[in-house]
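**Student:** Dropping a prediction and its sequence here:
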Amino acid sequence: MSTEKINLDIHKILTLLPHRYPILLVDRVLELEPHKRIKALKNVSINEPYFMGHFPSRPVMPGVLILEALAQAAALLTFSEEPHDPGNTLYLFVGIDNARFKRVVEPGDQLILNATFERHMRGIWKFRACAEVDNVVAASADLICTVRNTDADAR
């Protein structure tokens, strides 16, 4: 395993994840150590569609979308080593443990997404994840995910 730190731009992210607007929640990978950890970035813009209703007078990024952004970062960590076809692969939550929300995330914030690989067993991946704004924890959770092929034969 390499200890080389890799960064990925949006073009590479789009080749690894099946997500697209408006649910793609990772803009750039700042650091990636395969099979170890990832540090990614989500620029939170007032143009995000969810701000129209959450909340019109005081826009706040929904906590569930912060968790989704962390899961997408974890997926990039997984897919950095695992061969897959993004058009034929789903990366799904199996569980979320110990989720905590410590700070609101608002338009103009840069959300730093950190995920550390904990273990992989029988198709289940576990990560410890933390989202920060200005070096202050906004949310943290233990994420449990799986990868599924979307072919009819795999259902």
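**Tutor:** Looks like it arrived, so ask away.
**Student:** When you work out contacts or count neighbours from here on, use the C-alpha atoms and nothing else.
**Tutor:** Noted.
**Student:** List the contacts of Pro22.
**Tutor:** The contact partners of Pro22, by C-alpha atoms under 8 Å, 6 or more residues apart in numbering, come to 48-49.
**Student:** another one to put next to it:
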Amino acid sequence: MDILEIMQILPHRYPLLLVDRILEIELGKRIVGLKNVSINEPYFQGHFPGFPLMPGVYILEALAQVGGILMIKSLNLEIGKYAVVFAGIDDARFKKPVYPGDQLILELEAIALKKSLSKMKGTAKVDNQVVAEAILYASARELSQLKK
């Protein structure tokens, strides 16, 4: 799945769209996405000057976005009508830093996929080494419900 299809599924846009490509998807089971980490990411201006590291919250958000694609595709939700929002996170661990120039591989395995509340195990890797992992919870909401 290329960036154009990703942008049809996810409502995120610059600077918060954190998925460049979907490499694999098994509906209802698992998904693998890719994020090319560039020095041009806006967070590198302040995290940290002279020693750029990708913030952990952005790694988790990238995992969540890939998980959102798995939810929308697996649950056959109408594209453009739903957004997937974070509902919780457990057991987040950051094992190695992520630097500009890295390719972040984002793997999610479905534990339970439901529109009201899904649970997925996420693992982020660089050069086949785990850099972060977490259990993510998410809910699919109609975009119209998210507006005030």
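**Tutor:** The structure has been received and is ready for your questions. All figures in this text were calculated on a predicted structure; none of them were measured in a lab.
**Student:** Can you find the partner of Val104 of the first structure in the second structure?
**Tutor:** Under the alignment (TM-score structural alignment), Val104 of the first structure pairs with Pro97 in the second structure.
**Student:** Strands along the second structure, start to end?
**Tutor:** 21-26, 30-36, 82-94, 103-112, 118-126, 129-142 (DSSP state E).
**Student:** Buried residues in the fourth one, which are they?
**Tutor:** Judged by neighbour count (16 or more other C-alpha atoms under 10 Å), strand 103-112 of the second structure contains these buried residues: 103-110.
**Student:** Would you check which pair of those residues lies furthest apart?
**Tutor:** Gln103 and Ala110 (22.7 Å; C-alpha to C-alpha).
**Student:** Turn the buried residues of strand 103-112 of the second structure into TSV, including distance to Gly88 of the second structure.
**Tutor:** Formatted as TSV, those follow (distance: C-alpha to C-alpha, whole Å):
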residue	distance to Gly88 of the second structure
Gln103	26
Leu104	22
Ile105	21
Leu106	18
Glu107	18
Leu108	15
Glu109	16
Ala110	15
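**Student:** which one of those residues sits closest to Arg30 of the second structure?
**Tutor:** When those are compared against Arg30 of the second structure (criterion: C-alpha to C-alpha), the nearest one is Glu109, at 4.4 Å.
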